[in-house]
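[1] sequence and predicted model, in that order:
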Amino acid sequence: MARRKSEFGPNLGSILQGAPAALVRQFLASFKRPDDTLLAPPEITEGTTDDQGKAALSAYLRSEDKEIIGLLEGIAGALLDMGQDKGATSLETVAGQRLQNVDYDQYESQPDLLCKSIWMRTVFPMHFHDAQSFYAARRYRERRTYYTCCEVDFDHASVADTDGIPDEKLCDAVQEALGLKGKVTASVLELPETANYPPSFMVALRHPGPLSSIDNHREEGGWTVHYYRPSHEAVLIYTPQLKKIEVASASSDVREKTSKVFAEVVLGRPPSAKPLTRREFNLERFRSSFDLDCPDLEDVEITMAAVVEAEVRLGSWGRRLNIKVTIKDKMEDVVRKYVSNSANLIRSFGFTKIAIAIGYTRRSDGKEGTFRVSISDGSSSDVQSMRDPFLRDLGFRLLEHWGLTQNLRTLTDQERAQWFGFLLSLYDLPGDTVAGAFFNSAGVDPARLVSARLIARKGRQVIGLAEDDDEVVEVEQQTGPEPGTVRQAGSFGEADGLRLDTNAIEYGIDRAWLAETILKAIAGSLGIRNIETINEFLVSLGPMALGERKVPLYLARRLADLKARESVETALRSRHTAGPGLVLAVSDEPPQFLGPNVVIALRDLLLNDGSLGDLDREEMARRFEANRTLATSAQVAQVVRHTPRSATLIIPGLEPLTLDGVGQIQLFESLVEAATDGTGQRLTKVLMDGMGSDNPRQLFSSGAWAKAHPTYIRHGSSNRYWRLGEATDTA
C-alpha cells in the first residue's frame, strides 16, 4: 500500500507522527511569527488521547498560513537531524555539560532521541544551537569543506579545561581582528574522547556579518528598505594532545584570523612568531602503489619504510575496510593476494588513512630506532603530537619527500599586490580548471599558488597542442621516464620526443579562497570593511566617497559573458534605491554602463606593472562623473563606440544600453541617424541590409531583446518599419 503523502511536508509530518502530541504542542507554542506573536495551538488536556491531540494539531496547522508552515518545516528538519546519529551524540554532549539536576533529569526522561531534540529546542534553544554548531563542525571536519587545520608549533601551549579559555578576552580580540562593529559572543564546550579523536575543546564564535539590506514590501502596498546584519559563525576546535587548531567557517579569511587570535590569546603564542603551520595531506599516490623509497638524508639513514595499515571508506562514512599487515609483510602483495578481484574497486574509492612504519639510524651516534606515522586524507596526522622533536621533524621531512604533505603559506601582502593583475585574470576565468600553459604564458610559478591553496594540482592532460610545420596539431601525451616529463606522440602515433609536463598539468581553482584574496587586497587598498557577495559574479563593496558624493561600489567578473552580465544587471536593478553606482570590472574592455551604473576596468587603476598600489580615488571620481554626465546630459540620441564590437546607446531620459557586436551597433547607428534626419524610421529591408539577418530580433539574445524592445527600439508607422523608443519620437 502506498504511503500517504504528508499534508505539511516530510519533516513536519515526521515530527507529528514520531513525537507525543503534548511535546509537539509545546514546540509549536514556542514558535514566533515574523510579527513576534506566538502560535496558539489548541490545548491538550489530560483526558485527550495522543491520537486526538495529533488530530487537533493537524487541523490547527491546516488552518495556519502556508508561509508559517514553510518556516516550521525548516525547523523540523533541524530537529530530525539532531535526533539521530551524530546529531544526537552532539546533543548528548551538550546536555551533559550544560543542563543541571532537574533539567537534565527532564531531558533524560524523554522517550527517545527525537523527543530529546524537540525538548531541547523548545526549552533551551541556545543549548540546541550549540549542539548544532558541534554537529556542523564534525561534518566539516570529516568532509574537509569550509575547514582549516593549523599546527601549534611551540611546546608550552596547553589548555587544561574550559576555565582556561578567557572567552570575553577572546571575543574582543576576534572582534578587533575582523574589524567588526557588533559584539562577538562565544560558547565553549569540552569534547570527550572518541574512537577517532582525542579530548578537545570547542569554541563557537558568533559574529555579525556585513551590513545588508532588502526591500520590505508592506501589506498596504508600500515598501521600505530593511537593514540588518546576518549572524555568522566560526567553530574552533583545539586538541591539546595533537597541538592542533581546527576552524570551520564559510570564510577563509575568518578561519585564518580566528585561529591566529586563539593561538595568541588562549595558548600564549607570541604575536611576533612565524605564521601558524597549515598542512594538507594527500594520499592519492597510494591509488597506484604502496611502495615507498628510503631517502638518503644528511643526518639520518632511513633503513625501512613500509605501509602497515590502509583504510578506505566504501561509499559512505559508515562503511570502512581496514587492512593491517606486519612490518615483514608487503601491503602491495597482501592486497593482490587477498582482495585481488576488488583491488581496483577499493583503490577507486581512495584511501582515508595510511599508517607507515619507519626504521632509521642516526649518523651522529649510530643510534637505531623505529617509529610509526599515521596520515588521514585532508588535514590530519599524528606526527605533530610526537613528543620527541627529532622524530617530529624527521616525520614531516619524510612526508614531504614522499609527496604526502605540503605546508600551506598564504600570500604575503607584497605577493598579493605584486601578482594582483594575474590573480584578476585567474578570477575572471569561466571554469574551475586551468591548464599549466596559462601560468607559463604569464610567467607565474604555479607551485607558489598551490602552497597558498589558491589552486590545487588535479592531473595531466592526455591530449595537448604542438607546432608541426607552422601548424598547430593535437598530440598524445604519455608518462615520461623522469618526473616532470611527458612523451609526445603525433597524430599517427609517431614519437615526438620528450617534453616538460609544465603545460600539461591541470589545476583546480579554489574559487572561495581566490575571491577572498582579491577582495582582501581591494579592501586594504580602499579602506573598505562592508563586503557582501551578491552572487557568483557580483560583490558589493559598500558606499564609498567619490569627490563630494557617496556612491555604491561594486566588483563584477565575467562581464564578457552575456549570461553573466545579465545576472549582474538583474542584481544591480534590485538595488536601484541606492542610486547610480560605480562597478569595478575584472574583465578587460568591459561595457561602459550597466543600466545607470558606470563601469570601469579595474586594471586601468593598477600600476604599470599590473601590481596593486593605492587605488586612485580621484581618478575613479573623475571617470564616474564624466560618464554620468555623458549619460544624463545628452540632448539627442547617440551611439558611443568603445571598440569595434562594443558600444553604448544613449537616449535622453533612458538608462544607457550596452550594445554587443557589429550588428547591434550598425542597427542603432542607423536608427539614431533616422531619428535626427527627420525621417524618424527605417524600412526593415534597408535597416538589415548586409547584416545576414532579416529582423532586428535575430541580433539579440532573448534576454537582451526583452530589455531593448520596445523601450529602445519599436515598430514605426507599420510593422515594416523600425524606430527608436518613445523618448526620441521626432516624427
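    That came in fine, so what should we check first?
[2] okay, CA-based contacts and neighbour counts for the rest of this
    Noted.
[3] buried ones in the strand or helix carrying Ala466, by neighbour count?
    For Ala466, the host element (DSSP states H and E) is strand 463-468. Going by neighbour count (16 or more other Cα atoms under 10 Å), the buried part of strand 463-468 is Gly464, Leu465.
[4] what does that strand rub up against?
    Residues outside strand 463-468 that contact it (Cα atoms under 8 Å, 6 or more residues apart in numbering): Val472, Val473, Glu474, Val475, Glu476, Gln477, Ala504.
[5] now for whichever strand or helix holds Gln666, which elements pack on it?
    Per DSSP H and E, Gln666 falls inside helix 661-676. Helix 661-676 is packed against strand 638-643, strand 646-650, strand 682-683, strand 721-724, with contacts defined by 3 or more Cα pairs under 8 Å, 6 or more residues apart in numbering; DSSP states H and E.
[6] also this one, for the comparison:
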Amino acid sequence: MPRKSLPLGPESRALIEEARADLLLAALTAKDGENEPEIPLPADVPNLADEEAIDAFRDRLVEILAERDADELEPLETRARRIRHLAEGKGTTSLEVVVAQKLDDELISLFEDQPDPLCRSIWAFVHARGVFEDAESFHYTRQYRDHRKLYDAFEVDLETIMPLEAGKIDTATLVERLRKDLGIKKEVSCTVSTVDLPATEAHPASTMVIVRHGGRLSSVFHLRDDGRRRAMYYRPPNEVSLIYTPSLRQIEVCADSPVERRQVGETFAEIALGHDITGKPLTWKRYNLSRFRTSLRLERPEIEGYDIAQVRVPEAEVRLGLWRRKLLLKVTMDDDIEEIAQQYLGARNVFRRADGFSRIGIAVSYSRAGDARKRTLNITISGTRSCNLQSHKDPEERSLGFALLREWGILSAFRQIAPSDLRAMFGALVSLHDRVEDEVSGQQLRELGLDPKQLIEGGLLERRDRQDVVLIEEEDMEGEGAIEPSERPGMVRAVGPFGEEAGEIPIEDLDLYAVNREWLHETLLRLIRPLAKRGGGRDAIDPDLTLIGAMEIDGAEVPLYFARRLNDLKTLARLDVLMRTRNQAGVGIVLSAGPDHPAHLGPNVVVPLLNQLATGEAECVLSRDGLELAWRGGRELAAGGDVPRVLKSGPQSATLHVPGKPPFALTGADQIRIFERLAAAALAGSPDVQVKTLMDGTGSRSPQQAFRPKTWKSIEGVYIDKGAKRGYWRLITAQQAAASPV
C-alpha cells in the first residue's frame, strides 16, 4: 500500500529536524496573525540532554502536523522559510549586522549565546521581531544589488561626499514628509527604520532606510460557519528599502511602485542630506551599450575646455546566453580591440551576437585648456545602470566623463516630462500601453507620433537592439528581408530572400525599445486620477485591470477602473470572471485603453478612454460629463436589462444580458452561438434546447467544451443549466430560478 505523502512542506520539515527543541516549539507557536489556525502542540519540552526523548518529541510534532490539512500548514511553512533564510549564507551576516545596531548589550549577549545560526534566527524571530524584519529587508535588498536587479538607482549631485550615520537621521521629520509626499493618511501606520551597512568586498559603506506603511484599504470575503459570506477588511503592507552610498553619491530604492521609488528617494535626499531637489533634481541615468555590437571603437569627440588626445576601449565583457556565462576581452592601450577581436574571434565574432554587454572599459587621454599636464580618465560601465564615474572625487572629471558618454550616445539621463507634454501625448501613450508586446520599434513610435528620445529621458522606454530582419510585402516580393548598410547616411538597405533590392529604410525605424510598463502605467493613472473623488489608484486587481477609485455621479460613488488589452479574448474572459465576483460594488465604469472592447465587463459599463478626451488645459485629460453620459446610457444593460439578449461587439466578442445578473462577456463564435440560441428559446417561452440543436455547427458535443474550466465553473448554475429532461440545456433567468425546486 503506497505511503501517504505528508502535508508538511520542506522548510517546516527541515526546521523540525534541525532546530533545538525549546526554540523549535517557540517557533512553531509564534503566530504571525490572529487568523492562523489553532494547532494543539505539546506544552513542554523534554530534557535537552535526553536524545531519545528529543527524537520522540520531534516525531510527535511531525505526527500532529501530519494530521492537518496542507492549507492549514501554509503559515507555518512561510514562517520556517523566513527563519531559515536568515540562518544561512548572507542571511546570517544580515541578521548579525542589524542585531549589533538595534539591540542593547544584554540582548546582544543572549543572541550570541545561542548555539548556531538557526537558533539565533529563531531567537530573533521570537524575541525581537522588529529587528528580524529589518534584517530580512536588508538581506533581500542586498540580493537585488548583488544580482543587479535593483529597481532604481539615482545619483545625488553633491559637491562633497557627505557621510551619514543611521542614528543621526531625523526619522520623525522623514515620516512626516513621507506622509505628505506619498499621501498617507494620519490613521494609517508609517514607520522608518535605519541601519548602517558596513563596507564589504562588493559594496562600500552605506546607510539603509526602511519605510513601512499601510496600503489602500482592501477586503476579502470570509465564509462563516452558517454558510454566509462576510467581508474582512485589511490594509496590505507596503515597504520601501533605500540604500544611500556616500562614496558613490548614489541612492538605490526597492519598491513595487516606480512613482513611490522616486518620491521616497527625493524626500530622503531633501530631509536626510539637505539636498536642494528643485535646483538639482536626482539624476536617473541609463547606459546604452548596444552601439558596441557594430564596433568596439569610439570616435574622438570635441569637448569645450578639453583637448581629447586619444580614446581606446581596452576592455569589453559580454554575457553568453546565461548571466553566469561571460567572455572578457582585455587589451593594452596600444592595441586596437576591434582588430584583436576580428583577428582572434572572427569577423562576425561573439561581440556582435552576444545577448548583452555587462562591462565596457574606456580609457581617455586628455589635457585641460591652459594646462600642459597630460591626464588619463578611465571609465567603466557595468550593465545599464552602473558607472564608476559616480565615485570620482574630482567634479571636473565626473563632468567630463558624463559629457563624453553623452557625445557617444551611451548615456541618457532622466528628465521629467512636463505635464503639458504628457497631456498632449496622452492618447498615444494609451495606445502604447494597450499593446500586447513589451517591445516596440522606432517605426511604430513614429506612427504614434512619439519621440523615443523624450520617452527614454522620461523613463518610459529603454533602448534595446536593432532589427536585423524586416518583413517585405511588395507586389512582386514577399517574405523576410535582411538589412544591409546603405551609402546614404541615416538609411539602410532591405534585401529580399533571394538578394533582391527592396528599397531603403530609415535606420531609426529599426531601433527597438522596451516599454517600462510600471512607469507608463503610473504616468497614465496620474493623469486620470483627478476624475476619482476617492482612491489612490494602486489597487491592481490584475496586471491588465486597476481600480482607480470612485467617481461621484448623482450623489453616489461609482467605481472607476482602468483596463487594457480587452481586444484579446483570453484577457477579456479572465477579467470578466474577476469583475463578476466584484458585483457588490454596483455598476461601475471601466475605461478601456483600446478601441475594441465589449459593451460591458461584469456589472460595469465599458467606455473607450480615447473617445472621452477633454479639451483645453483641464486638470484631467478626460471629460467628466462624457463619462457620466456613457455610464447613464449603459447602466440599465449593465444591470441585465429587461429581457435576455446577446449583443455583439465584433465577430468574436459579445455580451450576454440577463435581467438581474451581471453581464457576461462571450469570447469566440461558439460561445456567442450557444447563448444566442438559449436566449432566443427563453424569449420564445420554450427555454429548454436539445444539446444536438444547441451545439449544431460548433464542432463540440457539449456547451462545457466551448469554455475554459474556470469560466465554465463560474457560469454553470448561474447563466446556464441542464433542462428538465436529460440532454437539454436552458438559460437561467429570474423566472426560471424562482420556479426551480429548492
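    Yep, that arrived. Keep in mind that this is a model prediction, so the values were computed, not measured.
[7] can you calculate the TM-score here?
    Once superposed, chain against chain, the TM-score is 0.87 (TM-score structural alignment, normalised by the length of structure 1); 727 aligned residues with a Cα RMSD of 4.0 Å.
[8] re earlier: from the contacts of strand 463-468 of structure 1, which is closest to Val334 of structure 1?
    Gln477 (32.9 Å; Cα to Cα).
[9] the closest one belongs to a helix?
    No. Read with DSSP: H, G, I helix; E, B strand; the rest coil, Gln477 of structure 1 is strand and lies in no helix.
[10] that one against Gly490, yeah?
    No. Applying Cα atoms under 8 Å, one finds Gln477 of structure 1 not in contact with Gly490, separated by 9.2 Å.
[11] and Met551 of structure 2, what's its match in structure 1?
    Under the alignment (TM-score structural alignment), Met551 of structure 2 maps onto Met544 of structure 1.
[12] my bad, should have said Arg84 of structure 2
    Per TM-score structural alignment, Arg84 of structure 2 is aligned with Leu80.
[13] before we move on, what about Glu500 of structure 2?
    Match for Glu500 of structure 2 (TM-score structural alignment): Glu494.
[14] residues near that match, how many?
    A count of nearby residues for Glu494 of structure 1, using other Cα atoms under 10 Å, gives 11.
[15] same thing with the one 10 residues further on?
    The criterion is other Cα under 10 Å. On that basis, Ala504 of structure 1 has 22 neighbouring residues.
[16] how about Ala571 of structure 1?
    Ala571 of structure 1 has 15 nearby residues by other Cα under 10 Å.
[17] need the three-state assignment for Pro42 of structure 2.
    coil.
[18] contacting residues around it?
    Leu61.
[19] rewinding a little: more neighbours, Gln477 and Gly490 of structure 1?
    More neighbours surround Gln477 than the other of Gln477 of structure 1 and Gly490, with 23 against 17 (other Cα under 10 Å).
[20] now do the contacts for the residue in structure 2 that the more buried one lines up against.
    Here Gln477 of structure 1 is matched to Ile483 in structure 2, going by TM-score structural alignment. For Ile483 of structure 2, the contacting residues are Asp468, Val469, Val470, Val492, Arg493, Ala494, Val495, by Cα under 8 Å, 6+ apart.
[21] which one of the residues you listed has the most neighbours?
    Ala494 leads the contacts of Ile483 of structure 2 on contacts (other Cα under 10 Å) with 25 neighbours.
[22] where's that one, which helix or strand?
    strand 491-495.
[23] and the angle for that strand with strand 469-474?
    70 degrees (axes from the mean of the first three to the mean of the last three Cα atoms, to 10 degrees).
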